[in-house]
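Q: got a predicted structure here, sequence first:
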Amino acid sequence: MRLTTLTSALALCATGALAQGQLNIYNWGNYTSPEMIEKFEAETGIDVTITDYDSNDTALAKIEAGGHGFDIVVPTHSVLPVWIEKGLLQKPGIPEMENYGNIAERWRTVDWDPGREWSVPWQWGTTGVAVNTSVYDGDPNTSAIWLDPPEELVGKVNVVPEMQDVINLALLYVGGTPCSADREELRAARDVLVAAKPKWMSMDYGMTEKLGNGDVSASVNWNGSTFRARNTNPDVVYGYPREGYVVWMDNAAILADAQNVDEAKAFLNFIMAPENAAMISGFARYANGIEGSEAFMPEDMRTAPEIVVPEDLQDAGVFTLACPGETNEMYSAIWTELLR
């Protein structure tokens, strides 16, 4: 039945029979290629609306509240199992889709979605540190930049308010383990975060523009966002904390209460085509999980320091899965204290 439904949907797209179709995508802000969306609309006749969110927590709360009207969402791998457990997603028959075979083997059988029953790769990257070298020219490859800022950076540091990334980076900095249930490790992470906060400027998103403009001198940030900031301001560099940095993947999935299911299936199949996945990466400047997409990407992505991890720091990257419930409760307690 899934195969029949999908085949029908793709056939309709090919003939333009979905000319009156609608698709509502709920995605991270400044993360969706306008060129890719224009191509999808032109090829299918489906009218796409994109609504932005700023965090995994925001997206989950919005969908749980109901009445949202969205068809597709793009959760990070570490929280995708939560979406599945809560019954918020549907299985759209991804393995039967025409372009399923383009998913790179590394990303096809993953712990958070074995066999890709629920989601397809969107983009993957790292969470590290961005620094303006005209303000601070020391070693960028350390979380001390934001957890024990040098004098040049005091009052000029931003921390993106993504709870799991921030606490996991702090745990790694104090020698702990991401998703740790060890109370001593969590206490050490909390203490270093609380002590560092008075030296920060802000806890905010939107660092691509602010780093590029020089409004912020350093930030916990994502590699693709930092890449885009460097394209505006060559003084911006991306650091991979040698104490440990976070590796993640965002995944596109269809919501359980989606109203435009055929259109959503067509979109998932579309973004698994190498040339279309390359448009997503070319815009947001992150790698993706689609084999063969590299051939269609901008040349500068093949050598960018934000994409190519230094050999001596490759082992410092940590790919974390969803934290257990008890650990999440302790993370939330730390986060609440930090936001006071």
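A: Everything's here; your move. All of these numbers come straight from a predicted model, not from anything done at the bench.
Q: from here on, contacts and neighbour counts on C-alpha atoms
A: Will do.
Q: what's whatever helix or strand Phe227 lives in in contact with?
A: Element membership of Phe227 [criterion: DSSP states H and E] is helix 223-232. Outside helix 223-232, the residues within contact range by CA atoms under 8 Å, 6 or more residues apart in numbering are 125-128, 130, 207-209, 211-213, 236-238, 284-286, 304, 306-307.
Q: next one: stretch 183-199
A: Residues contacting stretch 183-199 (CA under 8 Å, 6+ apart): 146-149, 154-157, 167, 170-171, 173-177, 180, 330, 334, 337-338.
Q: hang on, the earlier thing: now the next helix or strand after the helix holding Phe227: buried residues?
A: Next helix or strand after helix 223-232 toward the C-terminus (DSSP H and E): strand 236-239. Across strand 236-239, burial judged by 16 or more other CA atoms under 10 Å covers 236-239.
Q: tell me which of those is nearest to Ser293?
A: Tyr238 (23.7 Å; CA to CA).
Q: shouldn't that closest one be in contact with Val131?
A: Yes. Using CA atoms under 8 Å, Tyr238 is in contact with Val131, at 6.5 Å.
Q: list residues touching both of those two?
A: Common contact partners of Tyr238 and Val131 (CA under 8 Å, 6+ apart): Pro140.
Q: what segments of this structure are helices?
A: 2-15, 34-44, 56-65, 80-85, 105-108, 144-147, 163-173, 183-196, 207-213, 223-232, 261-271, 274-284, 325-339 (DSSP state H).
Q: next, the one to line up against it:
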Amino acid sequence: MKRLIATGLTALLATTGIASAEGVVNLYNWGNYTSPELLTKFEAETGIKVNVTDYDSNDTALARIRQGGHGFDIVVPSNSYMQTWISEGLIVPLDKSVVTNHGNIAPEWVDVDFDPGREYSVPWQWGTTGVIVNTSVYDGDINDAGLIFSPPDALKGKINVIPEMSDVMAIAIYYAGGESCTTDMEVMRKVRDTLVEAKTHWKALDYGTVDAHVAGDFSAGIYWNGATMRARLQNADLAYGYPKTGYPIWMDSATVLADAQNPENAMKFINFILEPENAAMISNFARYANGVTGSEEFMDEVMREAPEIVVAPELAAAGKFSPACPQDVNDLQSQIWTEVLQ
């Protein structure tokens, strides 16, 4: 969802300065998640310039668009938020006369629960949320959420947790023996107590921490697989663990906003990223898999057998696709999360 949050690689534009003119499309996306090479190629082929503005969470993006007056054309929500975007009329159906590459979406990513038939969205990237560990500091089993929720002495005070509620809550609920969107109050009390106690052993709750993990400022954390791979390629001591008790699988998808000022250009960009070679550019940059058929042949060799991408069979079954939870469940999780953040 997801992602690697950073500043400087993409233009963080003031909303009053976002252009809305012919030859422009304004993309609102997770930070450091958009390939500069992709943007250069799109502009060269179409003459359309892409302005990119970063956000750091699904909640941030949703709140900004709800306010209106933003000037953005495209946004990239995660699957568990997609039905909210659709039901509130914030995004529009794809124009299939422009999005002619719709058939390139891999079959398994077409009839998805969050957007049946892909009427509103196309795949951007998909991945998992698990545990990053510096194996020079801790050499035990890394496929364990307990490293974060009941950390060994070697990791105490050296842990960073991404402040993305849905991901952290999911891992904590699975760790407590519950299932996604549970209303079991005994499980949720255990989740609350676990998180509040665990936080006393955390050093930070931050998004943009690839450099910090590489430098050894953190020794463990909850993190996304692609961001972990980017860190591991710079520091071989870093490894990605898949919690045996359960971990979330997610997909971020590109959509066109209902109040887009450049809707046709937005549809052209949506169509562009469904070209296999272009989808591979996004994966090669952000280090996540995508949902476009034929993109694999254009991916960097290092992606094809990366442990952050290829899940061992014995751990694959613990992955669970993140659903959209009912409002009462979201409210309960938000209440717990607010207490954790205090």
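A: That came through, no problem. In this text, all values refer to a predicted model and were calculated from it rather than measured experimentally.
Q: equivalent range in the second structure for stretch 144-152 of the first structure?
A: Mapped onto the second structure using TM-score structural alignment, stretch 144-152 of the first structure covers residues 146-154.
Q: can you check stretch 238-258 of the first structure too?
A: Under TM-score structural alignment, the match for stretch 238-258 of the first structure is residues 240-260.
Q: what do you get for stretch 302-311 of the first structure?
A: So stretch 302-311 of the first structure sits over residues 304-313 in the second structure, by TM-score structural alignment.
Q: so how far is the matching stretch from its chain's centroid?
A: Put simply, stretch 304-313 of the second structure sits 18 Å off its chain's centre (CA atoms, centre = their mean, to the nearest Å).
Q: and whatever residue of the second structure lines up with Ser225 of the first structure, how many neighbours does it have?
A: Matched by TM-score structural alignment, Ser225 of the first structure corresponds to Ala227 in the second structure. A count of nearby residues for Ala227 of the second structure, using other CA atoms under 10 Å, gives 25.
Q: pull the contacting residues for the residue nearest to Ser78 of the second structure when sequence neighbours are not counted.
A: In this structure, Ser78 of the second structure finds its nearest non-sequential neighbour in Asp252, 4.2 Å apart by CA to CA, 6 or more residues apart in numbering. The contact partners of Asp252 of the second structure, by CA under 8 Å, 6+ apart, come to 1-2, 76-79, 123-126.
Q: please point out which of these the first structure shares.
A: Cross-checking the contacts of Asp252 of the second structure against the first structure gives 76-79, 123-126 as conserved contacts, using both residues aligned by TM-score structural alignment, their matches' CA atoms under 8 Å.
Q: if we can go back for a sec, would you convert the contacts of Asp252 of the second structure into TSV that also reports neighbour count?
A: As requested, those are exported to TSV (neighbours: other CA atoms under 10 Å):
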residue	neighbour count
Met1	27
Lys2	32
Val76	26
Pro77	28
Ser78	23
Asn79	24
Pro123	25
Trp124	26
Gln125	28
Trp126	24
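Q: kindly indicate which of those residues lies nearest Val256 of the second structure.
A: Val76 (8.9 Å).
Q: what residue of the first structure matches up with that closest one?
A: Per TM-score structural alignment, Val76 of the second structure is aligned with Val74.
Q: surely its match touches Tyr26?
A: Yes. In this structure, Val74 of the first structure is within contact of Tyr26 by CA under 8 Å, at 7.1 Å.
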